[in-house]
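**Q** coords please:
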Amino acid sequence: MSKGRVSPIAEPLVLPHLVLQNRVVRSATANGMADERGYVTAPQVELYRRLTAGEIGLIVTGHCFICPEGIASPGQTGIHEPGCLPGLAEIASLAGGSLSKMAVQLNHAGAKAPFAHQPVGPAAICLRKDGKAARLLEAGEMKGIVEAFVQAALLGKQAGFAGVQVHLAHGYLLSQFLDPLYNTREDGYGRTAEGRFRLAGEVLEGIKAACGEAFPVFVKMNITTGGEDDAFEEDAAAYLNLLADCGVEAAELSGHIVRKRGNRDRLYFLERAARLRKKTSLPLMLVGGIRTLGEMEQVLAAGIQMVSLCRPFICEPDLVPRLLGGQEGARCVGCEQCFARTAEGVRNCVFHRPNE
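**A** Here you go, the predicted structure:
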């Protein structure tokens, strides 16, 4: 960054119920560090200690399971019972001593749940690696899913997080309902964009009713699909406006099956996100192949209010001050070895130690 120029990523952002110190978001990143109960461990606390020292505007935790049947991976953190509270509160308290705000991400793996005796989904789809198909969720069972999300949000608020992010992306349960590739239902939870959105809408409305209108609720959602992708863009636009009607604070835009892309692809969702920006008033953040200060500024120039990064913060938790101090881009090369190590209970860069 040239001397004397202040990057727009450093500008504060005033959201409906939250003010962020800058436009940078740490996207939710699973770490596989929880204990066998899903409770927070000391290494997790240290991870978030480094992040909260990094001048990030908004930090979103790794996805937390809302019920045991919805666990997505080994070592995932839970937000499903009161016993989770002490560890979650310790993580949330770290943001209190910094300028960063922190939201906890809520998730149910749905048909992808690897440990569920019988996974569930919008239809009898098969997304598990062992070939076990999901059971179709009956309409009468939706209330239990909604209640699990609501109780998790209440635990998040009690723990002291500044907000929650509901995971509507990456092929997990609520994402499965939004995607016509998976949701082939013929009842009120399918058929149309409004029907496919219904369960997510009930979750969001339930959280708002329980936690209060002023409690920030974010979402992360796919704007691409593995099915009829061009048609899905219109669905995504409809979903964004439905999210605004639900009082969502902001939506983080991501996409389908990111890992089939080249590791070093850049800004792979920006073109579609820029078009969607023109179709909604909802504040947006964008994740996906963002590595340099110039790319971040390109996202903001498209009218998207926040830039969201995942892997670069594994490599450099202090990336924001580095960029604002003159470093041109992240050192992350997109090799994905950090993701490969999650099964070992760690998620570290294999080339760089944090903050070195």
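
**Q** C-alpha from now on. contacts and neighbour counts both.
**A** Noted.

**Q** Now do V299 against I9, distance only.
**A** According to Cα to Cα, to the nearest Å, V299 stands 10 Å off from I9.

**Q** Let's see this one next, to set against the first:
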Amino acid sequence: MSVKLFEPYKLKNITIKNRIVMSPMCMYSCHNEDGKVTDWHYTHYTSRAVGQVGLIILEATAVTPQGRISPQDLGIWSDEHIEGLSKLVGMIKEHGSVAGIQIAHAGRKAVLDGEIIAPSAIAFNEKMKTPKEMSMEDIKETIEAFKQGALRAKKAGFDVIELHGAHGYLINEFLSPLSNHRKDDYGGSAENRYRFLKEIIDAVKTVWDGPLMVRVSANDYDLEGLDIDDYVPFCKWMKEQDVDLIDVSSGAVVPARINVYPGYQVKYAEAIKHEANIDTGAVGLITSPRHAEEILQNERADLIFIARELLRDPYWPRTAAKELGVEIKSPVQYERGWNA
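**A** From the prediction side, this is the model:
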């Protein structure tokens, strides 16, 4: 039986050399609150490309200054960001990895000076700032900001775009009735709560024809919130809009106690894959190569998103290959030590 973790995967018009994805993880490493790539980003992401990760997705990159999670977040709200991002894309691709970027808006979870915005004027918790309820003009401007962010990502040379619709950030806030109490066309019914994401996808696709992914939180972990039964229809709608893959995470739209264990979110990726008939990525405490392989062999997901384990081991693909008995190509500079 072949090892699926190291089989190529075709994502629309892009071929990824294996099924290993570096999950977006904020580095909080920009200087002067300018959102520009720094030397840390060049070192951090390129190391994982040298380590033979198939697809590397940059951390949540804000489409507006107001949409940053923190003042140190990467940005894509200005043409001034393109140069640094383009250099980083080139460094990632030089080592055979596919370059992706997650474009995002933090909504009510932004920890910034000044006004923050959300679907409704409800704070995340008692320690967080109460956001301003978005006007129709705010909604229109934010959708346009996602479109312009996608255009800049294209100019920078990225192969893949992921929209951040998870973890309680702005798109997720519109989807969940826990954070969206609007009475207009963007609130109430599931169709209305989906409208903001729908219009972002439509806008992005006017400037982007490459692979498009969406990260979702498939369970709010709250009796009044959403769960997987609500997300399957959302994901069917995304497929109708030609989204190529759903990156399936969970939680964080409201404070909640979550029982975490290795692969605790895989069941959501599996349900969406088979019930919405769309490819999925599994993420969440997947650290063992054999566990990753089991998920793929049993068709529970199509890609394996590795997060903190890649912080601990930038060469996790090599670790996985050795454990699974697969030989993978090493960087020529490392040949004398790679297979030792």
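
**Q** Any idea what the TM-score comes out to?
**A** Superposed pair, TM-score by TM-score structural alignment, normalised by the length of the second structure: 0.89. Supporting alignment: 321 aligned residues with a Cα RMSD of 2.0 Å.

**Q** ok, back up a step: which residues do V299 and I9 of the first structure both contact?
**A** The contact sets of V299 of the first structure and I9 overlap at M306 (Cα atoms under 8 Å, 6 or more residues apart in numbering).

**Q** Helices along the second structure, start to end?
**A** 39-50, 82-94, 136-156, 170-175, 190-205, 228-240, 266-275, 289-297, 308-312, 316-324, 335-338 (DSSP state H).

**Q** Figure out the length between the terminal residues of stretch 325-337 of the second structure.
**A** For stretch 325-337 of the second structure, the first-to-last residue distance is 17 Å (Cα to Cα).

**Q** Where in the first structure does stretch 305-322 of the second structure fall?
**A** Under TM-score structural alignment, stretch 305-322 of the second structure corresponds to residues 308-325 of the first structure.

**Q** Also stretch 185-198 of the second structure?
**A** Using TM-score structural alignment, stretch 185-198 of the second structure corresponds to residues 188-201 of the first structure.

**Q** How far off centre is the match of stretch 305-322 of the second structure?
**A** Here stretch 308-325 of the first structure shows a centroid-to-chain-centroid distance of 17 Å under the convention Cα atoms, centre = their mean, to the nearest Å.

**Q** Give the buried residues for that stretch.
**A** Residues of stretch 308-325 of the first structure classed as buried: 308-320, 322-324 (neighbour count, 16 or more other Cα atoms under 10 Å).

**Q** same question, stretch 9-28 of the first structure
**A** Neighbour-count burial for stretch 9-28 of the first structure flags I9, A10, L13, L20, Q21, N22, R23, V24, V25, R26, S27, A28 (criterion: 16+ other Cα under 10 Å).

**Q** how about the strands in the stretch 1-150 of the second structure?
**A** 9-11, 14-16, 20-22, 55-62, 98-104, 117-118, 132-133 (DSSP state E, counting those that start in this stretch).

**Q** counterpart of the third one in the first structure, which residues?
**A** Yep, that's strand 20-22 of the second structure we're talking about. Taking TM-score structural alignment, strand 20-22 of the second structure hits residues 24-26 over in the first structure.

**Q** now the equivalent of A148 of the first structure over in the second structure, nearest residue through space, not along the chain?
**A** With TM-score structural alignment as the criterion, the equivalent of A148 of the first structure in the second structure is A145. In this structure, A145 of the second structure finds its nearest non-sequential neighbour in V63, 5.6 Å apart by Cα to Cα, 6 or more residues apart in numbering.

**Q** can I assume that neighbour is in contact with L151?
**A** No: the pair V63 of the second structure / L151 is not scored as a contact, 11.0 Å apart, by Cα atoms under 8 Å.
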